[in-house]
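> Show me the folded form of this:
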Amino acid sequence: MFDLTLALLLAIPAALACGLAALVIWFDDHANPFFVQTRLGRDERPFRLVKLRTMRIGTGDRPSHETARGNITRTGALMRRTKLDELPQLWNVLCGDMSFVGPRPGLPSQIELAESRRRYGVDRLLPGITGVSQVRGLDMSTPELLARTDGDYLGDWSAMRDIKLLIRTGLGSGRGDAAKL
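The predicted model follows:
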């Protein structure tokens, strides 16, 4: 209920911000400003994650830590630093594919990450826009550590902890993005 309420409250301001950002992205890169990618959700079910485009067309379907600096657009670097590229994921929250807080959804090609998450029970969680690992500055280049850290979230869950993680994310705590900005 928390996710749905917060997503509905943020929907209009986020839509306005996304609209403005989409115009800037289109003028900067002359490409579709929205990026849709298949990710793994709860119980490894695939879903379509929506973000603002931060990389050039043709970059490929790979994790951020495998992406070179030249693939990130000028506007994309700013979007990633400010986390504005994540705003369209409110749609994923409204659709029930994601939560505000949880493990970041991995790509189907990230086999080692999926296996590690199964071992720690993290695959049973709804993925999140932010989470413990992101606030701690971890990214998907260390799948075992990432899964173990996200597994800690299972035992320590509380609504207050989620709120604190959201506040820390909003204040810029952690990166969780290994793309070379």
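> CA atoms for contacts and neighbours, from now on please.
Fine.
> which parts of whichever helix in the chain runs longest are buried?
When the chain is scanned for its longest helix (criterion: DSSP state H), the result is helix 2-29. For helix 2-29, a neighbour-count test (16 or more other Cα atoms under 10 Å) marks Asp3, Leu4, Ala7, Ala11, Ala14, Cys18, Ala21, Ala22, Ile25, Asp29 as buried.
> does the most centrally placed residue in the chain count as helix, strand or coil?
Most central in the chain under Cα atoms, centre = their mean is Ile129, positioned 4.5 Å from the mean C-alpha point. Recorded secondary structure, Ile129: strand (DSSP: H, G, I helix; E, B strand; the rest coil).
> To compare against the first, here's the next sequence to fold:
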Amino acid sequence: MRDSIYSKAGKRAFDMAAATAAIIGLAPVLVATAVAIAIGDGGSPLYRQVRSGKDEVEFTLYKFRSMPLGTDSRASVHARTMRITPVGRVIRRVNIDELPQLVNVLLGDMSIVGPRPALPSQVELLGMRRSSGAVALRPGLTGLAQINAYENMPERVKAHYDSVYAASVTLPKDLRIIASTLRYLLKPPPTY
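Take a look at the predicted model:
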């Protein structure tokens, strides 16, 4: 990974500003979602999951809970085989379930753009990221692999996109990835 002023300091400043603005701007959506989940089944609106972060340091990732209480941790590729609550179905379709990760960005566990945080059990993916230097990056809310995603994308392809991103982390590249992500979010919702 090539170090630049942006990757050393500017990226973190950008993350802090963007996450703060998003949390303030989306506060009504965040509160309404949390209340809907809590009313839906009486449980906590947040789902916590251990993920592998920068330099493989584990952290607690936050999401809005879309599955019934007590559901075990699995990689997102298994989402179609898991039970989803009625509120969960809606928040996944409009991609609101990931918004609590803005808190992870503020805490420094994540970035707005970077490789998606892997489960510690995704040993093969983590090994490929280690080889390419992508493991040295903070995981992101979105990334190059996500804007090029297709169903059942193999881990080696994800790792390739992570490697390409890690080779040159720049503000223009991050802005292009964010713009592509926003365009993706405007597409018809996925089917679960």
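> residues in the second structure aligned with the longest helix of the first structure?
Using TM-score structural alignment, helix 2-29 of the first structure lines up with residues 14-41 of the second structure.
> residues making contact with stretch 87-97 of the first structure?
Under the contact criterion Cα atoms under 8 Å, 6 or more residues apart in numbering, stretch 87-97 of the first structure has outside partners 3-4, 7-8, 11, 14-15, 18, 41-42, 47, 49-52, 98-100, 126-127, 129.
> same thing with stretch 118-130 of the second structure?
So stretch 118-130 of the second structure is in contact with 50-53, 56, 58, 74-75, 135-136, 155-156, 159, 162-163, going by Cα under 8 Å, 6+ apart.
> what stretch of the first structure does that stretch fall on?
Taking TM-score structural alignment, stretch 118-130 of the second structure hits residues 106-118 over in the first structure.
> buried sites along that stretch?
Gly106, Leu107, Pro108, Gln110, Leu113, Ala114, Glu115, Ser116, Arg117, Arg118.
> Pull the contacting residues for the closest residue to Val157 of the second structure other than its chain neighbours.
Of all residues not flanking Val157 of the second structure in the chain, Ala145 sits nearest, at 7.9 Å (Cα to Cα, 6 or more residues apart in numbering). Residues counted as contacts of Ala145 of the second structure (Cα under 8 Å, 6+ apart) are Pro115, Val157, Lys158, Ala159, Tyr161, Asp162.
> Pull the most distant pair out of these.
Maximum pairwise distance in these, criterion Cα to Cα, is 12.1 Å, between Pro115 and Val157.
> Which of the two has more residues huddled nearby?
Neighbour count, other Cα atoms under 10 Å: between Pro115 of the second structure and Val157, Pro115 has more, with 30 against 14.
> that older thread, the longest helix of the first structure - contacts with which helices or strands?
strand 46-52, helix 74-82, helix 89-94 (3 or more Cα pairs under 8 Å, 6 or more residues apart in numbering; DSSP states H and E).
> Check those for me and report the most buried one.
Mean neighbours per residue, mean count of other Cα atoms under 10 Å, is largest over those for helix 89-94, with a mean of 22.
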